[in-house]
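Student: A structural model of the following input is requested.
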Amino acid sequence: MNESLDLQFGTSLDSLSTKYRTLQKLGEGGTANTYLVLASSGEFRGQLFALKLFRRLSKPEWRDNFLQEVAFLKSCSHPSVMRVYDEGIFLDKLPFVVAEYPPSTLATALRMNPGMMAKMAYSIQLLSALEYLSRPQIQVIHRDIKPPNIFIKGGSCVLGDFGLMKRLKDSSKGDLNRIKASFGPRMPRRYRTPDLVNYFKGGPVPTEKSDIFQLGIVFVEMFTGKNPQKPMQNFRDPIQMNNFKIEGGMGPLLMELITPMLHLNPSRRPAASALLSTWQELFLEAAKRSHALEGRVV
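Tutor: Have a look, this model is predicted:
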């Protein structure tokens, strides 16, 4: 099977219960391609989904990781974590997973300059997702949090693309080559964390605090319009950050909450649960003001 496989319009992929027809390619990653598909039979006939198709047959260990991602997402029950509906095998070789299809990403939404309350709503939903992932019975780190992997549907914000996920209880470094292969031309390189850089250099496996750092970068980009991380020459280069300032009446408070998320020392970054509690209080206060002034929240 050609690993540069690119499905044509109308290609049929069948699960045990549903036939899917490809409509267009949505993206390409290190291990899988994602397509917009139509369910043309079964319980969800007439619905649009995102179908992620594994394509790296030369890497059987990566297939195992893909199947672990599918199994994890099937077990999730959080509204801000991508929902999976179905799975199957294409051509008896290539596993695929069928997930919800939010029509926009945060990268697209930010180009439309959403209002402050919308940004605040996205923030608390993403922190809620990280709190969920850090629960003792889950303990998963995402490792690839960036605007193109965050999906928007109305006022809802969903964290997706768990292709680089790792369970915290797995302290092995067997996936290092897979991560290195994923940081190709299509991988934005300004969402690195000190933890990931250290991992590349032979250091310990990153913890959930790496996700906190990545989300902090996303928050700065969301509230200032600019990614604060300086461009790199090599992935192993030290992390360097530009100074940033969040304007407006809530700016100082947001700066106070975001800055600790970007501490170079993971142990100095707050946990998702603590962040969510503080952000939720700020959101409720901002919502109260918005409702008093405009009669609505978002």
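
Student: from here on, contacts and neighbour counts on C-alpha atoms
Tutor: OK.

Student: All the helices of the stretch 51-200 of the chain, residue numbers only.
Tutor: Here the stretch 51-200 of the chain has its helices, by DSSP state H, counting those that start in this stretch, at 60-75, 106-111, 116-133, 176-182, 194-200.

Student: Give me the distance from the last one to the chain's centre.
Tutor: Right, helix 194-200. Helix 194-200 sits 19 Å away from the centroid of its parent chain (Cα atoms, centre = their mean, to the nearest Å).

Student: How many neighbouring residues does residue 170 have?
Tutor: Using other Cα atoms under 10 Å, residue 170 has 11 neighbouring residues.

Student: Including mean neighbour count and distance to residue 8, could the helices of the stretch 51-200 of the chain go into JSON lines?
Tutor: Shown next, in JSON lines, are these (neighbours: other Cα atoms under 10 Å; distance: least, Cα to Cα, whole Å):
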{"stretch": "helix 60-75", "mean neighbour count": "17", "distance to residue 8": "23"}
{"stretch": "helix 106-111", "mean neighbour count": "16", "distance to residue 8": "25"}
{"stretch": "helix 116-133", "mean neighbour count": "21", "distance to residue 8": "34"}
{"stretch": "helix 176-182", "mean neighbour count": "14", "distance to residue 8": "24"}
{"stretch": "helix 194-200", "mean neighbour count": "19", "distance to residue 8": "36"}
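
Student: Please generate a structure for the following sequence too, so the two can be compared:
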Amino acid sequence: MSRLRAGTLLHNDAGTPYVVERLLSEGGFGQTYFGHRLTPSGRPGREVAIKVCRSLDDWHGEAYFGRLLAGDERVVDLLDVFVDATGRGSRQRRRHVLVFEYMADGTVWDAVEDGGLVWSEAKVRREIRALLSVLQRMHAVWLLHRDIKPDNVFLRDGRLVLGDFGISKLVLDTSPSPVSRLQGDFAPGNVTAGSVWGPHDDIYQVGLLAGTLLSGEVWWNQSVSIGSIAALECSDAFKSWIWHATGAKSKRYLDAFDAVHALSALRQIDMRPGRPPRSLRGQCIVFSGRLEDLPRTEATARARKAGARVQSRVTDSTTVVVTGSMRAGGVGAAEGIKLFGVRERIRTGQPIVLIDQQQFERLARRR
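Tutor: Next up is the predicted model:
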């Protein structure tokens, strides 16, 4: 696919001309150029981004999704769709063209490379929620984006705007998605292993984006670790959200609706020790953190003697979690991975009571 020269004119179905001025990007999708829509007098009018698609499927798909999401301020505005034809017969050349608003502020990737992107937790949460609202519209009608990476998320006046729907597709089509088309560096392990892309995988990419916005460094799938999340300057609650968004498939938020609910619930879930049960008898207990002057083996023995069943990890049957102090190297300031899981279970309705060491010792003495 040869590049267009500066000054090349492309005409839509109504004859409106667009002039190509310079190449912006090039890849498997085709080429994107900076240009202008010309006025009736032939003068440059609105600045635009002109995308010439290599694949007819990409052109059809992105045109469809652009029209579907038209008017959403968090989506790059699709201004025009047409086929530009030149020549006749066997010499005819057809170019499948999409015209978008030109995003002068660039992408998240551009901002990271310029060193000017480290946002506060409050701003990241607000902007991620706005982006998820777009995904809610898509997931509600069984559409997946599949390519939410920093160079496809644009900035407009300091706000996130989603673009590039070239590989979006209907989730009803369950054929495997080639990894080469899914930017493997930003795809979760379950996809790079050959699975089918699902709504939870869109959320994985949003989780990576949240890490990028907080850290000022591009997060890839290899960036996610206890250490990288621990290093983020944000609350334990938001670290927990990012941990689940970028976690294993079984722990990830189901779709945009689930992710928004979890984001909204961050301040509603109280992870402080609360009102203890009357007795430990019949309770399923998990210990989290370090207990002062009380070895875990001794605490376990006391709990069992009081009639409790002690579990090594949080399960569907867990009813009480005894919280101690954070161990060195933990992911959060006051919460570790185990409490992140407790937080998520409480959000989804599991009745778990948090108690501290003093409350536990008092209950353990009861018969």
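
Student: With both chains overlaid, what TM-score comes out?
Tutor: After superposition, the two chains reach a TM-score (TM-score structural alignment, normalised by the length of structure 1) of 0.75; 252 aligned residues with a Cα RMSD of 2.8 Å.

Student: The helices of the stretch 51-200 of structure 1 into JSON lines, with extra columns for distance to residue 42 of structure 1?
Tutor: Below are the helices of the stretch 51-200 of structure 1 laid out as JSON lines (distance: least, Cα to Cα, whole Å):
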{"stretch": "helix 60-75", "distance to residue 42 of structure 1": "19"}
{"stretch": "helix 106-111", "distance to residue 42 of structure 1": "31"}
{"stretch": "helix 116-133", "distance to residue 42 of structure 1": "30"}
{"stretch": "helix 176-182", "distance to residue 42 of structure 1": "34"}
{"stretch": "helix 194-200", "distance to residue 42 of structure 1": "42"}
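
Student: Nearest to residue 294 of structure 1 among the ones you listed would be which one?
Tutor: Evaluated with Cα to Cα, the helices of the stretch 51-200 of structure 1 place helix 116-133 nearest to residue 294 of structure 1, the distance being 11.8 Å.

Student: now the strands for structure 2?
Tutor: For structure 2, the strands defined by DSSP state E cover 9-11, 17-27, 30-38, 44-53, 78-86, 93-101, 143-144, 153-156, 159-162, 169-170, 284-288, 309-311, 320-323, 353-356.

Student: residue range for the last one in structure 1?
Tutor: I take that to be strand 353-356 of structure 2. Under TM-score structural alignment, strand 353-356 of structure 2 has no counterpart anywhere in structure 1.

Student: other SSEs contacting that strand?
Tutor: If you count contacts as 3 or more Cα pairs under 8 Å, 6 or more residues apart in numbering; DSSP states H and E, strand 353-356 of structure 2 packs onto strand 320-323.

Student: and what of the first one?
Tutor: Applying 3+ Cα pairs under 8 Å, 6+ apart, one finds that strand 9-11 of structure 2 contacts strand 17-27.

Student: okay, the angle between the strand it packs on and strand 93-101?
Tutor: If you take axes from the mean of the first three to the mean of the last three Cα atoms, to 10 degrees, strand 17-27 of structure 2 sits at 90 degrees to strand 93-101.

Student: What span of structure 1 is strand 17-27 of structure 2 aligned with?
Tutor: Aligned by TM-score structural alignment, strand 17-27 of structure 2 falls on residues 19-29 of structure 1.

Student: So for the matching stretch, what gets flagged as buried?
Tutor: Within stretch 19-29 of structure 1, the residues that count as buried by 16 or more other Cα atoms under 10 Å are 19-23, 25, 28-29.

Student: ditto for stretch 282-294 of structure 1
Tutor: Here stretch 282-294 of structure 1 shows 282-283, 286-287, 290 as buried, counting by 16+ other Cα under 10 Å.
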